Every structure is written in C-alpha cells, then in structure tokens.
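>>> sequence and predicted model, in that order:
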Amino acid sequence: MDAELPAGTSEAWAALSADPALVERVSYGGPSDGLPARLPVMELARATVAACALAAAELTAVRTGRQVPRVRVDDGAVATAFLSDRLVAVDGRAWTTFAPLSRFWRAADGWVRTHANYPHHRARLLAALGLPGDAGADAVGDVIAGRRAVDVEETVYAAGGLAVAARGAQEWAAHEQGALVAGQPLLTLEAVGEGGPTRAWSRISGTPLLPCAGLRVLDLTRVLAGPVATRTLALLGADVLRIDAPHLPESQEAHNDTGMGKRSTTLDLGDSRDHRVFEDLLRGADVVVTGYRPGALDRFGLSPEALAERRPGLVVAQLSAWGRYGPWHERRGFDSLVQAATGIAALEGSDGEPGALPAQALDHGTGYLLAAAVLRALTEQHRRDGGGTRLARLALTQTAHWLVHGLTKTPERERGFAPERRLTETDSPMGRLRHALPPVSYEDGPVNWARPPGRWGTDPAAWVAA
C-alpha cells in the first residue's frame, strides 16, 4: 500500500463504521493527474471509489466465506469514471451536459449560478425573472445584472426554480445552513427497525464474484449521484429497477451514462393502480435508494419509518443536496449549485470570476459513498442474521465540506492520464455506445456491466425472474 495515500480512504472507511484493518487490502496505481484542481479532487475521487470497492470486497468475503479480496484502485480509471457523463457518446455523438441557461451570471453584487437543464426548471427560472418562456441568455443576463445575487436566489427558489448566490468558503461557513453542515458527519448509517425476515443469503462462486447477486434494488433517484450509486450496485450483480414519474422528463443522454446494467420504468405513485404495482415491487425489494428532496416521497409511504414498518429488514439509502436539516433542507439542488454555494466555485475561480471542479465530483464521489453505505449495511445485516432495517443518509453538501476542509492534496505519483484507455464500446438500443469502464475493482470482481442501458422508461415494472 502506498504509505502517502491512505488518509482519505481511511476517513471514508471509518465513516462507514467498518473495520479499519481492512484498508490494508487496498493498493493504488495509475496516473494521478486526471482531475487537476486547486482542491483535492483526485483525493476525493480515489477515496470514495476505494471505500466502495472495499465494501464490495468485504461483502464478497461474507458471501463466499473467503478472505476479503484485494482491492486495486487505478487513478486513471477513477478519473475517467468521474468524467463519465462528459465522455459518454452514441455513434460518436457526445452529450452536452449543461443547457444554455445553466451557468454563472454576473449580478449587481456578485455572481449567481442557475440550473435549467430540465424544461420545467427553465420555465420556472424565466417566470421568476419576469421573462417570457422563449427568452434567451441575453435577456436573463440583463435581469440578473440589475439585482443582488441573494435576491435572485430567493426569488427563483420561491418559484420552484434553481439558483444560488455564489459564496466564498467563509461566507458559507457563516451562513446558517453552512454552519449546520460543518457539524454533520460525512454520512450516517444506522438501524431504524428491529427484526424482520432473515435474508436468504446464498453462497456465490465462479467468476466474476458478484456480492449483490440475487438482490433487488428499487432506484428512485435522478441525476447524478443516486444513479451512479445504483449503477455500481448493478455492476455488482443487483437487479436494479429505476422508477421515475411519467410526468418528469429525463434525458436519454444522461441515462446512457448512468443506466448501465439497470432497467428503467415509469410509475405514477399518485395513481392507485400504479401505486399497487409499486407496492408489489416493494414487497420483493431488498434495497430502496431515493434521491428526491427530503420529505418529498413521504406522502407515498416512503419515509424510512414507514418502510421499516411495511418491509422490515430493508436497506434504505437517502440522498439529498443540502441535507435533511436547516433552512435549506427542502430545497432542490445539483452538484453545480452546491459548488457555488459552499465556496468551491470561488476557490476554483480566478480574476474575480467563479470556477468549477474538473468533474461533477460531488455527485460522483457521493454516489460511490452511497453505494458503499448500502454494501456495508448488507454486510452488517448478514453478520447480525437479519439485523433490522438499515438507513444510510448522505448529502452533497457534506461531501463538499469534506473536500474543502477534510482532505489534503498529495503529490502526483504518475502523470500521463489518457481517458481513452479506460473507455470501451458496446452495442445498445440507441446505437454504438462509448462509455467509461467501472473504477470499482477487486480480485475476481466484474470488469464491466452485464448489459448496456436501454431506452429510458420502457422496461416492464417487474423484477427479473429468479
């Protein structure tokens, strides 16, 4: 093990309440210059992938009865995976990840970051600014330039849109939400219900060793962290079924990246017939992962407490942007907005203009931590012969706080990052798909997903037959 590297991995592993001695099973290599930034982005990427791979190896050992497999973290593969949303292509056509109105704008007293990739977010942004639905960037820029950044933030959020004032790290620390984030752990993993049916664990064998084989995952997440987590669980053998509301649009291009290994369907949980279908799926599920605003799904009986009562022994994983506390807990959020609010954009900027991380690193890093938390919960359930319902909670802001205040940059060990070495192509329903190979790697583990993504929302709302 490289002596200068394990601090970040050890911190992430400790946050998962795992055996610290297992970190010795991890080794590192490959070019470390793939995510250049002022902040320790490569350290974040390496640590989160390492923790996820080690959690997969640990569960593999539980299900095989063998020693924990050795984990190898290749920095080139990690950096490529963190750029996967920018590198994915179909028949040579890449995806434009940000729409024209998703950007920084100069306000009267600073900067504002907006997110308007989805049509409904674009419409709400324009309405909040008093602009017609066909307004373009020039009109938006003129309106924002005449207003204070915080006023734009409050006005747009009140209209259901997405905008944040760009703050410095000290300004965020003094903000009520930022001060609360600083007092939170990187993640939480706890038991929320006792008892429940004992999981019918079976031994796994052969190659590759898939620790999630036979497990069923309900994926109620959207761009980008949640789908990265469930994409990883699919890599490890889980039957992952993503469920979206039919009235919420989704980008097929985004699904081409994060839908690897998964199936996708739509259900309207407010419709009685669709809700019955969902309840049937829930009865057969082992894991439920949600990525909506805190409380947004509670009316459908999807709070952790309600799930623990109806489906004892479930693993529930919840992801949010701003955390489940403080004045911003009900706000929508994306990686780019969290970067702007928490001071990351200011730290990465220059000449008075905000900058950005070289990848959606908060999304990807939190996604791998989320998958790791699910894997650790499954391991703990196995060791405790059922162990009750387990709940994992993560937030992009908590990952951001760790990046800014918890991690330390390390010298590059090896240069020469070339993402094309970690890309592959496969046939898909959309055409010839180029995608990043998975960075989660351990001895005798999978090297690629068993299936490419399909067309979003077109799969049956049913589990694959056992």
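Cool, the structure landed.
>>> CA only for contacts and neighbour counts going forward, please
Fine.
>>> tell me which residues touch the nearest residue in space to R25 that is not next to it in sequence, please.
Nearest residue to R25, sequence neighbours excluded (Cα to Cα, 6 or more residues apart in numbering): R70, at 5.1 Å. Listed by Cα atoms under 8 Å, 6 or more residues apart in numbering, the contact set of R70 reads 25-27, 57, 442-443.
>>> now G301
Going by Cα under 8 Å, 6+ apart, G301 touches L307.
>>> quick one: it from V287, how far?
15 Å (Cα to Cα, to the nearest Å).
>>> can you check S84 too?
25 Å.
>>> over to W201?
Distance, W201 to V287, using Cα to Cα: 14 Å.
>>> give me the more crowded residue out of those two.
Legend: neighbour count by other Cα atoms under 10 Å for W201 and V287, higher for V287 (24 against 14).
>>> buried set for stretch 381-401?
381-382, 386-401 (16 or more other Cα atoms under 10 Å).
>>> now do the strands in the stretch 301-450 of the chain.
315-320, 389-395, 423-428, 431-436 (DSSP state E, counting those that start in this stretch).
>>> got TSV for those, with distance to G160 too?
Supplementary listing: these in TSV, determined by distance: least, Cα to Cα, whole Å:
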stretch	distance to G160
strand 315-320	16
strand 389-395	20
strand 423-428	36
strand 431-436	33
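>>> so for R231, which of those sits nearest?
Ranking the strands of the stretch 301-450 of the chain by their distance to R231 (criterion: Cα to Cα) puts strand 431-436 first, at 12.1 Å.
>>> tell me what that closest one is packed against?
helix 84-87, strand 89-90, strand 423-428 (3 or more Cα pairs under 8 Å, 6 or more residues apart in numbering; DSSP states H and E).
>>> deepest of the ones you listed, which one?
helix 84-87 (a mean of 22; mean count of other Cα atoms under 10 Å).
>>> contact partners for P312?
Taking Cα under 8 Å, 6+ apart as the test, what P312 contacts is 193-197, 388-389.
>>> try it again at 6 Å.
196, 389 (Cα atoms under 6 Å, 6 or more residues apart in numbering).
>>> and the one 5 residues further on, by the same measure?
Remark: with contacts taken as Cα under 6 Å, 6+ apart, A317 is in contact with 289, 391-393.
>>> Throw those into TSV and include distance to W456, thanks.
Rendered in TSV, the data for the contacts of A317 read as follows (distance: Cα to Cα, whole Å):
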residue	distance to W456
V289	18
L391	28
A392	27
R393	26
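>>> run through the residues that contact R199.
Residues counted as contacts of R199 (Cα under 6 Å, 6+ apart) are G386.
>>> SS state for it?
coil (DSSP: H, G, I helix; E, B strand; the rest coil).
>>> and it, how far from A57?
Taking Cα to Cα, one finds R199 at 19 Å from A57.
>>> same thing with M42?
The value you get for M42 to A57, if Cα to Cα is used, is 22 Å.
>>> let's bring in a second model and compare:
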Amino acid sequence: MTQDVDTATAHAWSALGGDPESAGKVTYVPAPGVLPSRLPVRQLARASVGVCALAAAELVARRSGRQAPAVRVHEAAVGAAFVSERHLRIDGRAWSPFAPLSSFWPTADGWVRTHANYPHHRARLLSSLGIPDDGTDDDGTARERLADELRTRPARWVEETVYAAGGLAVAVAEPGTDRWPLIDSRRVAGGTGRAAARRRPPGEGALPAHGVRVLDLTRVIAGPVATRTLGLLGADVLRVDPPQLPEDPKAHTDTGFGKRSTRLDLNAPADLAVFEELLGSADVVVLGYRADALDRYGLAPDTLLERYPGLIVAGLDAWGWTGPWRERRGFDSLVQAAKGISLIERGVDGRPGVLPAQALDHSTGYLLAAAILRALTERGDDGEGRHLRLSLAGTASWLMHDIRPEPASDLAEGGLPEANGAEVWMAETPSPYGRLRYVRSPVNYEGGPDDWAGPPSMWGTDPARWL
C-alpha cells in the first residue's frame, strides 16, 4: 500500500478546498495493470474516487461529531467502475454504449470524431451532410455514405457544419498548452426568497448524506455517476427529465442506481409548478444541460441561488464555462478528440485512439460528488449556498498537465497488488429491466455502504415528489 501523500489526490483535494493535511489520509490498494494508457489514467481515476470517499468521510465526521473514518480505495474496484457499462449484464446480455455512427473518420485533411448514440444526434449528423437516413444501419449503408462524404471534406468544415445543424462532430486536434480549472467554487451569502437550507440531523449510524434532497438534471455518465454516488451515501436523489427526450434504458440501468426518476415538461404550467415546489425544499440542484436550455425556465444558477438561500447549485458541462465553446454540446469522446488526447493515444497505424475508459466522464462525476459533499460540510458551518462548476475539459487538463505518471514498480512497493479482475467488485439484483449484474461503487470509507440500497427504477416512472 502507498503511504506517502498521492500528488494527484493532494491536487484534487486542494481544488476542492479541503484541508491539505487530510489528503494523506487516503490509502490506496494498488492494482497497477488497470486502465492502461499512455496518459496517467489510473492515477486520475483513483484520485477522483479517493477525494470523493474522503469528502464523504469528512461529512460523516462533521454531522456525527466523531472522528472521520479511515478511507481505503481499491484501484481494482476503481478500474472496474470506470468501465461499468462494459461489465453490466441485463438478463445475461451485454451492451455497447457506442452506436455504429459514433467513430473516428478520415477527412480530406485529418480526422473527425462523431457522436451519434441518440437517434436525434444520428439524424442531425446525416442530414447536415445531405445523407438520407431511414433510421437503421443494419446493412452499413449509412456508414459507407458517411465515410465517403467525410473523406472529401475538411475536418473543421465538418465540425462547424454538423454543429450548426445540432449534431455532434469535432476535428481531431493536436494537444495544446491551454489550461482549464479543475473546479470552481463560489460561496453565496444572503439573497431573498424562501430558504432551502434545511437542518435534518442524521440518526445514529446514518449515512453522511442522509436527509439531503438532490434534484438531478443531468444525462450521460458524468452527472449520473455523481448523483448515483450521492444516492449511495444516503441522499434522496430525484432525476428529472423532459418527456420529449427519452433516455436509453441500458444507459439508465448502468447509472440509475441510488436515485428515483421522473419526467416533467417545464413548458407545461402544471409541471413547472411541480418542479418549483420540488426546488423549494431541495438542498442541491445538479445541472448538466447547456445554459440556454435552462435559463428560459428561470433555472440559471444565479437566479436559483438568489431565490433559494442556502441552495447548492452544481453545474457540469463539456467545454468549460468560458470561451467560444462554452455553450456547445459535448461528450467525453469528443473532448478527448478536440483536446489532443486522441492523438496522444493514437495507434501504430496513426489512427486516433481513446482512453481505456470514458475516464473524463467518470472522473468528473466523482469529483462533482466530492464537491457537493464538501459544500454540504461547509454549509453546515455557515448556512450559505454554493455555486460549483466542473467540466470535462477541466478534467482533461488535469490529466494532461498536472498528474505525474508513476511506474508500476513504484506502485507495487509495500505489498503485492490485488488481482485486477472485476468479479470481486460485482453484484447481482432483480430490477424492472431484468436481472442485473453490475459493478458496485468504488467509493469506500470505514463503516460506509458497500452497495446501493436497491436497483434502478424504470426510467421516468417515479412520482415527482420527495420521499
């Protein structure tokens, strides 16, 4: 086991505003073979989970008045959790989160990365390039037409044309020197309106987030990973989705643990009124949609923080909150391509490569949960709200510029590494979707939960109310 302070953990804990001396309280059980990559993905992953577990232990201590429990993170568990979608089985069946048109494609002057996992993204991608779409890809015709079209176009032209049509494609870029902050946290005092910061002392042995109400307005890995972690730790998490934007049931099965799921159409006055009522007694709101998709409903962070003193608003986006791309849609695979990671990880044939997991998503998810847990700890002292901001671009910057790679031999000192197999970190449960075999959470502290209380509910079917 490592004994010295892990530098990546210290960096992340400092970004979270934690006491520097506490960073050394995280112990890692090494598994050097997990998440192999040219970039230090294993260190990124373990540190993200480590600070999340440390923030949970800190909140346990603050709410119970006792000493913080020990934090011990297994790298093998982290490695399994970062590819949880690959391990998931629904009635014995595996699934892939990537659709046939989500890939790297050669262009006239380089490469582009497309994202077409959802039907509306597929339709916009094809229509923007004048390619007919019958909604299927069984015979590969759409792939062939897309490849032929992209081969004749400049990569930047593809990027802008597809984006203008509401689709998703980015030019694969060389690594740059620009940097993005890992976490931005702002304390918010005062304000007007109804107080949302409620005091509910936990009972003996209660989980650290017991009694905390979390409105989850996120989709696709990073946000759902954060909120399923808060649910693991005792929070009442209610995910809210618009009815017109259905979720992939397999994606929801992977990340829907620890929360309930409902649908509200904020364009409908009755549903908006229900949502406003939920807001009135929420402790945390997690936002993962682009700003222009939420501001028209009065959900801009500054508006929420003024209306509900004591509220914690946590925002998550792909490209960061400044710069020309701040309003653009984005996913982990696209950020990897645009920020240079794909070329760092390229194959011997020159084709762009990928990280061994959707590591930006998962890591940002655990960092987001950690930031919320730390905000809850601090709010217990001052009663004030917080505005938190994280991005996949910030996590990419951390990975590329701020984490020192460690030789596997260094990690193995002091004891033999555990087996890297995922089986020991998996569990099974019946669910509305069928029997699930899934990866348990890697967030661990002494006396903490080792699994969620129950399986995901059917997406969008829970009542729109708090427990």
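Alright, I've got the coordinates. Note that the coordinates shown come from a computational prediction; the quantities given were computed from them, not determined experimentally.
>>> who wins for proximity to L129 of structure 1 among the strands of the stretch 301-450 of structure 1?
The nearest among those, by Cα to Cα, is strand 315-320 at 26.2 Å.
>>> ok so, going back, in CSV, list the helices and strands packed on strand 431-436 of structure 1 along with distance to A346 of structure 1.
Below are those laid out as CSV (distance: least, Cα to Cα, whole Å):
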stretch, distance to A346 of structure 1
helix 84-87, 23
strand 89-90, 31
strand 423-428, 32
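>>> closest one to R273 of structure 1 among these?
Closest among those, using Cα to Cα: strand 423-428, at 31.4 Å.
>>> read off where the closest one ends up in structure 2.
On the basis of TM-score structural alignment, strand 423-428 of structure 1 is assigned to residues 426-431 in structure 2.
>>> which residues touch P31 of structure 1?
Contacts for P31 of structure 1 were tallied using Cα under 6 Å, 6+ apart; they are 75-76, 414-417.
>>> check A392 of structure 1 too.
Taking Cα under 6 Å, 6+ apart, we find A392 of structure 1 in contact with 188-189, 317.
>>> can we see that at 8 Å?
A392 of structure 1 touches 187-190, 315-318, 370, 373-374, counting by Cα under 8 Å, 6+ apart.
>>> could you report the neighbour count for S10 of structure 1?
Counted with other Cα under 10 Å, S10 of structure 1 comes out at 21.
>>> what helix or strand does it sit in?
Taking DSSP states H and E as the definition, S10 of structure 1 sits inside helix 6-15.
>>> which helices and strands sit right next to that helix?
In terms of contacts (3+ Cα pairs under 8 Å, 6+ apart), helix 6-15 of structure 1 is packed against helix 41-64.
>>> give me the mean distance between the helix it packs on and structure 2.
By mean Cα distance after the TM-score superposition for structure 1, the fitted helix 41-64 of structure 1 averages 0.4 Å away from its aligned residues in structure 2.
>>> chain center to that helix, what's the gap?
15 Å (Cα atoms, centre = their mean, to the nearest Å).
>>> so it matches what in structure 2?
Alignment of helix 41-64 of structure 1 against structure 2: residues 41-64, by TM-score structural alignment.
>>> what sits against the nearest residue to E412 of structure 1 once chain neighbours are set aside?
Nearest non-adjacent residue to E412 of structure 1, counting by Cα to Cα, 6+ apart: S32, 5.5 Å away. Applying Cα under 8 Å, 6+ apart to S32 of structure 1 gives the contacts 42, 75-76, 412-415, 417.
>>> what's the closest of the residues you listed to G141 of structure 1?
M42 (33.6 Å).
>>> state the distance from the corresponding residue of structure 1 for L16 of structure 2 to T230 of structure 1.
Using TM-score structural alignment, the partner of L16 of structure 2 in structure 1 is L16. To T230 of structure 1, L16 of structure 1 is 18 Å away according to Cα to Cα.
>>> with neighbour numbers in mind, choose between the two.
More neighbours surround T230 than the other of L16 of structure 1 and T230, with 33 against 24 (other Cα under 10 Å).
>>> what secondary structure does the more buried one sit in?
helix.
>>> what's the match for it in structure 2?
T230 of structure 1 maps onto T227 in structure 2, by TM-score structural alignment.
>>> over to A159 of structure 1?
Using TM-score structural alignment, A159 of structure 1 pairs with A165 in structure 2.
>>> count of neighbours near its match?
16.
>>> distance of the residue nearest to R25 of structure 1 relative to A392 of structure 1?
25 Å.
>>> thinking again about what came up before, so what's the match of A159 of structure 1 up against?
124-125, 128.
>>> got the residues you listed as JSON lines, with distance to D148 of structure 2 columns?
JSON lines is the format used below for those (distance: Cα to Cα, whole Å):
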{"residue": "R124", "distance to D148 of structure 2": "17"}
{"residue": "L125", "distance to D148 of structure 2": "14"}
{"residue": "S128", "distance to D148 of structure 2": "14"}
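>>> can you tell me how far L436 of structure 2 sits from D254 of structure 2?
Distance from L436 of structure 2 to D254 of structure 2, by Cα to Cα: 9 Å.
>>> next, show the common contact partners of these two.
By Cα under 8 Å, 6+ apart, the residues touching both L436 of structure 2 and D254 are L88.
>>> so which of those two has more stuff around it?
Of the pair L436 of structure 2 and D254, D254 is the one with more neighbours under other Cα under 10 Å, namely 25 against 22.
>>> right, and the more buried one touches L88 too?
Yes - at 6.8 Å, D254 of structure 2 counts as touching L88 under the criterion of Cα atoms under 8 Å.
>>> got any residues that touch both of the two?
What both D254 of structure 2 and L88 touch, as defined by Cα under 8 Å, 6+ apart, is the set Y438.
>>> coming back round to it: between the contacts of A392 of structure 1, which sits nearest G352 of structure 1?
The closest of those to G352 of structure 1 turns out to be L187 (Cα to Cα; 33.1 Å).
>>> residue in structure 2 matching that closest one?
Under TM-score structural alignment, L187 of structure 1 pairs with I183 in structure 2.
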